[in-house]
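Peer 1: sequence unknown, structure follows:
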């Protein structure tokens, strides 16, 4: 008898021999020739013994295999070259079972690596925790948001982000929580959602944490842009006839009353100043679409530094690797860097050891990061909440659109501009090109 190339003959032969011996013994006993039963009893016993022995050996091998699998040890292999065909058949079958399990395990590991890669590529922080707060898994974005090198328990966030820690503990399936934190780098806005799963008979919560600062900033800037376009359009429509009419009256070619002439000159001058003021605001809504091309980062930063540096304020530029390139609109990005350097120069003007450092690196996510750091005083909390708000300024002659325009330019490059450090002697604005 054959099946998949494996011989079942020896086992069948033993069974047939046992049946024949048993039938012969029964026939002798039935005929009354008991003395002849002595010939068949040993044969029956031998057949039963051999079958029981083979059964026991099979059970031991199967038990050994299951114990090894239970201990996650799949290095075993049974000999498939034994002389006895039935042992060879069993060993071959057990080895085949092991190979099926190994393939299934490899497929599971591949799927796990695939899902892990998806988690790491996600722009949303993902944290898996149990009811006690222990962290089973946290992706790179979650670690970045919470500023941790690794995360084993949600209490690790309590010192730097107490509100976020409380939200991680309290959030449950279907809830959406918004958290606002004040950190050294300024205000951070987080959105948290939660789902529950059962894994290895344990209930786990999968918490998605999103840093919505960029989204809020983009929404805010778009709203301000629309409002500014409407207001400047209406103001210009109203100013244009006033300016034109006052100029016409002033140049009629005939003498005017002194008071009338002065009034018309005042109206004309005021309308021109208002026009110039509105044109400044119009710049906020007239940012051209970036014309991107490969740009050498070191050259761009050094040229911007040369425009801003003074004998009193030194600017150092450090770019690693030195040949770093960024795919961007050089003119627009230079405008951002120059604006940040000018702000930094004003911030350190009163410092006897005034210093500005510009540092460019490639971060862990293969993004280009440019840090502009000065050693001035920390920006007050009341100011950091609004520094990127259009038309907000603390300068007497400022328009309040410099940082807003800079952030908008970075958003048009699919990047971001943030205040990433805000302490005395270390204030850092970071440009990130993704």
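Peer 2: Alright, I've got the coordinates. Just so we're clear, the structure is a prediction, and the values are computed from it rather than from any experiment.

Peer 1: alpha carbons only for contacts and neighbour counts from here, please
Peer 2: OK.

Peer 1: For residue 171, list the residues it contacts.
Peer 2: Listed by C-alpha atoms under 8 Å, 6 or more residues apart in numbering, the contact set of residue 171 reads 177, 192-194.

Peer 1: how close does residue 205 sit to residue 135?
Peer 2: 10 Å (C-alpha to C-alpha, to the nearest Å).

Peer 1: which residues are common contacts for these two?
Peer 2: 128-129.

Peer 1: Helices along the stretch 301-434 of the chain, start to end?
Peer 2: 330-347, 381-384, 402-412 (DSSP state H, counting those that start in this stretch).

Peer 1: Same list (these) but as JSON lines, adding mean neighbour count and distance to residue 230.
Peer 2: What follows is the helices of the stretch 301-434 of the chain, written out as JSON lines (neighbours: other C-alpha atoms under 10 Å; distance: least, C-alpha to C-alpha, whole Å):
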{"stretch": "helix 330-347", "mean neighbour count": "19", "distance to residue 230": "25"}
{"stretch": "helix 381-384", "mean neighbour count": "13", "distance to residue 230": "27"}
{"stretch": "helix 402-412", "mean neighbour count": "22", "distance to residue 230": "18"}
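
Peer 1: nearest to residue 277, of those helices?
Peer 2: Checking the helices of the stretch 301-434 of the chain against residue 277 by C-alpha to C-alpha gives helix 402-412 as the closest, at 14.5 Å.

Peer 1: Got another one to weigh against that:
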């Protein structure tokens, strides 16, 4: 027989027995025993209620566990029969399933958080008031911030950008270009809207496409240069060869030693053709310098040792001037990953440009620095107090063969940019006429 039913029946029979006894004594005018047995009847009433509530206590425990997401509870209903043991087992199985689902949910949340934090794309969510719900590391790195409470607060960092993101239309791609500490940044932006917890939220994705644009521009220049060098050399070679042959034929001619004017004119013309061909050949070789930058041989570079070598390499061009050049590293044990030969070439180009810009400056100074920017990595700067760069020129200084110098080739800065881009870095300049000029490199 079911133990729970047996216990209830037993307590009920005891209750009826006590009530019957109390009634018997009242009928026989024995009020004392009648009252005594009536009071005693309260005992089985209490036992019936307490015993029947044993399962309710475990049920309340079970429901509280679900309500407060405490799935470590263990439901035990003993001495109540097989049906209650089965009920307890079912409750424990339900709690175990909830526990498994909760664990899987936490694992999925951790997985999504890890993915969101490690993607290069910046992600920001905010509500209709602009209050930030989520901002990942990618967004913080792109925007150079460590904390953001409201999307409009971005206007303090980049004028108008917070309002632009707040007003952006969903499911549409946009671009936004701005300058941060002189570095040009162009973002591809996509916005979408969704509803969560009865709130309308907007999700913004940010991707810095400036490096891709620069790479495409460099690639386009290199392709153009390869085509031009091929076509020009195909034309120069036969012209130079024919000029040399014609010059040889005239020199072997009986009329060569005569005083005829037309002979002299032809010889002079051939010399000009040969010289011009050599000049064009030299010019084409400079084209090739840009289009044939070797791939970086990446290795760990100690910046202190790098600066020491650069100081030695640039000493010949500094020693004959009054320029005061200084090198600074913070921290002193700073290391980067890159090709030391190519990186040296970049710094030599930049320092050489500074030397030329300081030719007419009193108390000329060049400061070469390296430091860690916690938001974006190692930053190098070459700063001089020379003549500066005018606004109408500064946007073109990295264009191949663009130069403002009479004897300049216009390839030094272009090669430097190509090298830095090959290191997945960025190079930019801040300057104005008759002001300091600072070339910055981020690696």
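Peer 2: Nice, I can see it. For clarity, every value in this text was computed on a predicted model and none was experimentally measured.

Peer 1: where does the TM-score land?
Peer 2: Here the superposed chains carry a TM-score of 0.77, computed using TM-score structural alignment, normalised by the length of structure 1; 412 aligned residues with a C-alpha RMSD of 4.5 Å.

Peer 1: List only buried entries from the contacts of residue 171 of structure 1.
Peer 2: 177, 192-194 (16 or more other C-alpha atoms under 10 Å).

Peer 1: Counting neighbours, what do you get for the nearest residue to residue 224 of structure 1 once chain neighbours are set aside?
Peer 2: Leaving aside its sequence neighbours, residue 224 of structure 1 sits nearest to residue 390 (C-alpha to C-alpha, 6 or more residues apart in numbering; 7.0 Å). Using other C-alpha atoms under 10 Å, residue 390 of structure 1 has 21 other residues around it.

Peer 1: do you know how far residue 390 of structure 1 is from residue 218 of structure 1?
Peer 2: For residue 390 of structure 1 relative to residue 218 of structure 1 (C-alpha to C-alpha), the value is 12 Å.

Peer 1: in the stretch 251-400 of structure 2, which spans are strands?
Peer 2: 299-302, 324-330, 335-338, 365-373, 377-384 (DSSP state E, counting those that start in this stretch).

Peer 1: need the ones you listed in a markdown table with distance to residue 156 of structure 2 and mean neighbour count, can you?
Peer 2: Formatted as a markdown table, the entries for these read as follows, by distance: least, C-alpha to C-alpha, whole Å; neighbours: other C-alpha atoms under 10 Å:
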| stretch | distance to residue 156 of structure 2 | mean neighbour count |
| --- | --- | --- |
| strand 299-302 | 37 | 13 |
| strand 324-330 | 28 | 15 |
| strand 335-338 | 32 | 16 |
| strand 365-373 | 20 | 18 |
| strand 377-384 | 23 | 20 |
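
Peer 1: Alignment lookup: residue 150 of structure 2 to structure 1.
Peer 2: Residue 150 of structure 2 maps onto residue 153 in structure 1, with residues paired by TM-score structural alignment.

Peer 1: quick one: the helix or strand containing residue 229 of structure 1 to helix 402-412, angle?
Peer 2: Assigned by DSSP states H and E, residue 229 of structure 1 belongs to helix 213-250. Counting by axes from the mean of the first three to the mean of the last three C-alpha atoms, to 10 degrees, helix 213-250 of structure 1 lies at 120 degrees to helix 402-412.

Peer 1: Just tell me the aligned range of helix 213-250 of structure 1 in structure 2.
Peer 2: By TM-score structural alignment, helix 213-250 of structure 1 lines up with residues 210-247 in structure 2.

Peer 1: And that stretch against structure 1, how far off on average?
Peer 2: Comparison of stretch 210-247 of structure 2 with structure 1 after fitting gives an average deviation of 0.9 Å (mean C-alpha distance after the TM-score superposition for structure 1).

Peer 1: Only the buried residues of that stretch, if you could.
Peer 2: 210-211, 215, 218, 221-222, 225-226, 229, 233, 236, 240, 243, 247.

Peer 1: got a list of what residue 207 of structure 2 touches?
Peer 2: Residue 207 of structure 2 touches 120-122, 142, 187-189, counting by C-alpha under 8 Å, 6+ apart.
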